[in-house]
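Trainee: Dropping a prediction and its sequence here:
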Amino acid sequence: MNKVLGLALLVVGIILLYFGYEAYNAPLSEMSQELTGEPTDRALWYLIGGAVATIVGLYGLIRGK
């Protein structure tokens, strides 16, 4: 994996983490947490996708050839 792809994945991962954080703290998600005890699926997918993309991007930057 080259460094450009690693940097792109890192940026996308950070953006997804931001959207996941915003979706997690949205009024609809907070209401869902009160009723079901879990956040919305959308918030979880943003957070999971962002975490994975960030980790892979960091790996690409560190190990990139």
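Mentor: Sure thing, it's come through. Keep in mind the model is a prediction, meaning the values are calculated, not measured.

Trainee: going forward, measure contacts between C-alpha atoms and count neighbours the same way
Mentor: OK.

Trainee: Quick one: the helices in the chain, in order.
Mentor: Counting by DSSP state H, the chain has helices at residues 3-24, 27-36, 41-63.

Trainee: this is the other structure I want to compare:
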Amino acid sequence: MNNKIIGIVLLVVGVALAFWGYDVYDSAGATIGRAISGDTPIEAWLGMVGGAVCIILGALKLK
């Protein structure tokens, strides 16, 4: 039972992190920064990759 709760929490946190990372990636400041320098903000990468890792770990805990 405890693993299922941890899995559900990881899934919820992962989805929230992924949405936050995409929101940072798609923001006006990040778009201007990508147009000028070509760099993606590290916060966007951390959010999207961290969210994906949490989602995968959560799914494995629910199995």
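Mentor: Great, that's in hand. What you see is a predicted model; the values in this text were computed from it and never measured.

Trainee: Give me the TM-score for this pair.
Mentor: Superposed pair, TM-score by TM-score structural alignment, normalised by the length of the second structure: 0.90. Supporting alignment: 62 aligned residues with a CA RMSD of 1.2 Å.

Trainee: Dump the helices of the first structure into a markdown table; add mean neighbour count as well.
Mentor: Formatted as a markdown table, the helices of the first structure follow (neighbours: other CA atoms under 10 Å):
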| stretch | mean neighbour count |
| --- | --- |
| helix 3-24 | 19 |
| helix 27-36 | 13 |
| helix 41-63 | 19 |
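
Trainee: tell me the centre residue of the first structure?
Mentor: Centrality entry for the first structure: nearest residue to the mean C-alpha point is G50, 1.9 Å, by CA atoms, centre = their mean.

Trainee: which one in the first structure is aligned with A28 of the second structure?
Mentor: Correspondence of A28 of the second structure to the first structure, assessed by TM-score structural alignment: P27.
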